[in-house]
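Participant: need a 3D model of the sequence below.
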Amino acid sequence: MPLHHSINYLEIPSENLSASKVFFETVFHWQFTDYGDEYTAFHNDSIAGGFYRSSTPSRTKSGAALIVFFSKNLEQSLADVTQACGQISQDIFAFPGGRRFHFIEPGGSEFAVWSEV
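Facilitator: Here you go, the predicted structure:
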C-alpha cells in the first residue's frame, strides 16, 4: 500500500512515445504497457507512471518540475544517456552535496542525474 501523501505516480509529456520508451528501457530498464496510441505506462522497482503524447515537453526553462535520478557512477550514467540518444543539456557540474547533469530524452522532456561527491 502506498504511503500517505507520498508521490505515487508520475505522468510525463512526450513528443514521441516510442522514442521515449526505447530510451527509458535502455538506460533505466523501465518496463512499459501501452494504452492506445496516446499513452504508455511504465514501472520499475521504485517508480511508476506514464508518458502521454504532447507537443509540449517538460522543460525547466518553461517552469516544469525537474525529475532527478540518482546514480552511483555519474560518468557511466552520462555515457549511457548519450549512447541511447539522450541530448546533454547541461554537462556535469558540482553543487552542495554532489554533482549532476541534465539531459533531454528523445521525447523532448528534461531530466537530471545526480551523484554524491
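Participant: only C-alpha atoms from now on, for both contacts and neighbour counts.
Facilitator: Noted.
Participant: so for the biggest strand by length in the chain, what gets flagged as buried?
Facilitator: Ordering each strand of the chain by length in residues (DSSP state E) puts strand 87-95 first. Within strand 87-95, the residues that qualify as buried are 87-88, 92, counting by 16 or more other CA atoms under 10 Å.
Participant: would you do the same for the sequence below? I want to compare the two.
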Amino acid sequence: MAKLNYVELPVQSTATTKAFFAAAFGWDFTDFGDDYAATMTGQTDLGLNGDRSQWTAAPLAVIQVDDLEATEAAVTGAGGTITQPIFAFPGGRRFHFRDPNGNELAAMQPA
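Facilitator: The predicted structure is shown next:
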C-alpha cells in the first residue's frame, strides 16, 4: 500500500522555518547545506527548500495532531497565521494556517 512519506516546502528562510516548526510541533531538522533541511523520522518527513531555483508550487500538507485547540495556540504562538478556523469535516476537525513563509498547511484531529 502506498502512503505519503515526504512533503517539500519552498521557504524564504530555512532557519526561520525550522524555528517555527520546532516551536509549534516540537520537530527537529537535519541540515543538508545552507538552503535545505528535513525531518528524519522515517515516517512522513518534511523538507524545507530554500533554493528559489528549485521551487515548485507548494502542496497543502496536513499534520495529524492529538489536541487541535492546543495546536492552534502553538501555531499562532510560533508566528503562524490562521487562514481557516477550526471546522468539522468527515473524519474529524481541522484548521488551515500559513507558516512564516506564506505556505498554507493544515492541522487535523481525527474523529
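Participant: before we move on, the earlier item: can you spell out which helices and strands pack onto the longest strand of the first structure?
Facilitator: In terms of contacts (3 or more CA pairs under 8 Å, 6 or more residues apart in numbering; DSSP states H and E), strand 87-95 of the first structure is packed against strand 98-104.
Participant: same thing but at 10 Å, please
Facilitator: Of the remaining helices and strands, those touching strand 87-95 of the first structure by 3 or more CA pairs under 10 Å, 6 or more residues apart in numbering; DSSP states H and E are helix 74-83, strand 98-104, strand 110-115.
Participant: got the contact list for it?
Facilitator: Residues external to strand 87-95 of the first structure that are found in contact with it (CA atoms under 10 Å, 6 or more residues apart in numbering): 74-75, 78-79, 81-82, 99-106, 108, 110-117.
Participant: swap in 6 Å and give it another go.
Facilitator: Residues outside strand 87-95 of the first structure that contact it (CA atoms under 6 Å, 6 or more residues apart in numbering): 99-104.
Participant: again with stretch 64-81 of the first structure
Facilitator: Applying CA under 6 Å, 6+ apart, the contact partners of stretch 64-81 of the first structure are 58, 111-115.
Participant: quote the end-to-end distance of that stretch.
Facilitator: Counting by CA to CA, to the nearest Å, you get 21 Å between the two ends of stretch 64-81 of the first structure.
Participant: could you tell me how many residues sit around the residue mapped onto Ala84 of the first structure from the second structure?
Facilitator: With TM-score structural alignment defining the correspondence, Ala84 of the first structure maps onto Ala78 in the second structure. If you count neighbours by other CA atoms under 10 Å, Ala78 of the second structure ends up with 18.
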